[in-house]
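1. Sequence plus the predicted model coming up.
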Amino acid sequence: MSTPAHRLAGLGLALPSPPAPVAAYVRAVRTGSLLFTSGQLPFVDGALEVTGQVAEGSDQVPPERARELAATAALNALAVVAAEVGGLERVRAVKLVGYVASAPGFTGQPGVVDGASRLLLDVLGEAGRHARSAVGVASLPLGAPVEVELVVEVADGS
């Protein structure tokens, strides 16, 4: 049986250290069997590799790159989940909300946020199927092109 840890390794990925909050909030809150993460940016080693709005054009973040960044943000959200509940084996994705810093006229938010959705499916398997919202916004914290929030259900035993 393939576990989330095996799937991560098969993808050539590892969970990063959970990003620390950048203001007065906690990285996750649990109520009952649900765990809600705070919004996660696509930090790699504590820094954003890319900033700006998403759109086609030479001075914008291309949608394909933003899709990769959404996957990175989702990986950070999974790192938070794993730290909070002791791993990913007992979690099922419930809801993903993705925010895309969108240049005027950009309407490809669903395609960008799909990077995060695909990562959840790749890592969690069937437990990664989730409801989702993809929202375009004018800007995001620290100039990030994308941000994701994740709600997971944690099975008994935690």
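-> Received the coordinates, thanks.

2. all contacts plus neighbour counts: C-alpha atoms, from now on.
-> Noted.

3. Give me the buried positions along stretch 8-22.
-> Residues of stretch 8-22 classed as buried: Leu8, Leu15, Pro16, Pro18, Pro19 (neighbour count, 16 or more other C-alpha atoms under 10 Å).

4. so of these, which ones are in helices?
-> Leu8 (DSSP state H).

5. what ranges do the strands span in this protein?
-> 28-31, 34-37, 43-44, 47-48, 91-101, 131-137, 146-154 (DSSP state E).

6. could these be laid out in CSV, adding distance to Gln109 and mean neighbour count?
-> Below are the strands of the chain laid out as CSV (distance: least, C-alpha to C-alpha, whole Å; neighbours: other C-alpha atoms under 10 Å):
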stretch, distance to Gln109, mean neighbour count
strand 28-31, 25, 14
strand 34-37, 21, 21
strand 43-44, 20, 17
strand 47-48, 20, 13
strand 91-101, 6, 24
strand 131-137, 6, 16
strand 146-154, 10, 25
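
7. Included below, for side-by-side comparison, is a second structure:
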Amino acid sequence: MAHEETPEHRLADLGIELPPVPPAAGLYAPAARSGSQLYISGQVPRAADGSGVAAVGKLGQDVTVEEGAALARLCALQALAIARAELGSLDRVVRVVRVAGYVASAPGFTGHPAVVNGASQLLLDVFGDAGRHARIAIGVAELPAGVPVEVEFLFEVA
């Protein structure tokens, strides 16, 4: 018997296990809820073993677009872990409202949207049409700990 297509079921169907909720790295909360909005603080890609960041470097110099997209996807997985911890279930996400991606870029690099697509594609895979969101992809000189990408998220929740 087929099950209802919910975000939690889609995660299972895709064989995705969410990582542990990453700790805040400063004087902020990993998430803040205001009414029906859940803001997820900027996520940097963390190493699976908890030893620190997953990568350092700049796009267009040390990191390829494909590697950057995989790191943005990891940021989205971490955000989903935080959302699940806050809400109890990703099935309470009504829609993804906005994604903001920051890409540490070497001079002349302009492929920011392709990098942030790594996060956007995961959200579409997990939430279907409700995962289509407004977005910005910005190139920056430096990011915390030298990571190549940082992504923040805004969800509408029930």
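-> Yep, that arrived. Bear in mind that the values here come from a model prediction, so they are computed numbers and not experimental data.

8. show me what contacts Arg67 of structure 1?
-> Contact analysis of Arg67 of structure 1 by C-alpha atoms under 8 Å, 6 or more residues apart in numbering lists Gly111, Val112, Val113, Asp114, Gly115, Ala116.

9. can you pull the buried residues of stretch 124-137 of structure 2?
-> Applying a neighbour-count criterion of 16+ other C-alpha under 10 Å, one finds Asp125, Val126, Phe127, Gly128, Ala130, Gly131, Arg132, His133, Arg135, Ala137 buried in stretch 124-137 of structure 2.

10. Can you check which helix is longest in structure 2?
-> Per DSSP H, structure 2 has its longest helix at helix 65-87.

11. What's the local residue count around the residue nearest to Ala158 of structure 2 when sequence neighbours are not counted?
-> Excluding the flanking residues, the one nearest Ala158 of structure 2 by C-alpha to C-alpha, 6 or more residues apart in numbering is Arg92, at 5.3 Å. By the criterion of other C-alpha atoms under 10 Å, Arg92 of structure 2 has 17 neighbours.

12. what do you get for Ala55 of structure 2?
-> When neighbours are counted by other C-alpha under 10 Å, Ala55 of structure 2 registers 20.

13. Now which residue in structure 1 aligns to it?
-> Per TM-score structural alignment, the equivalent position to Ala55 of structure 2 in structure 1 is Val50.

14. which residue in structure 2 lines up with Gly12 of structure 1?
-> By TM-score structural alignment, Gly12 of structure 1 lines up with Gly15.

15. actually Leu78 of structure 1, not the one I wrote
-> Matched by TM-score structural alignment, Leu78 of structure 1 corresponds to Leu80 in structure 2.

16. mind checking how far that match is from Gly88 of structure 2?
-> 11 Å (C-alpha to C-alpha, to the nearest Å).

17. Would you agree Ala72 of structure 2 is in contact with Val116?
-> Yes: under the criterion of C-alpha atoms under 8 Å, Ala72 of structure 2 makes contact with Val116 at 5.9 Å.

18. what do those two both touch?
-> Common neighbours of Ala72 of structure 2 and Val116 (C-alpha under 8 Å, 6+ apart) are Val151.

19. In space, not sequence, find me the middle residue of structure 1.
-> Ala74 (2.0 Å; C-alpha atoms, centre = their mean).

20. about what we covered before: quick one: contacts for the match of Leu78 of structure 1?
-> Per C-alpha under 8 Å, 6+ apart, neighbours of Leu80 of structure 2: Leu18, Leu90.

21. what about 10 Å?
-> Leu18, Pro19, Val21, Ile40, Leu74, Glu86, Ser89, Leu90, Val93, Leu123, Val126, Phe153 (C-alpha atoms under 10 Å, 6 or more residues apart in numbering).

22. Kindly report the same for Phe36 of structure 1.
-> So Phe36 of structure 1 contacts 27-30, 77, 80-81, 94-96, 149-153 (C-alpha under 10 Å, 6+ apart).
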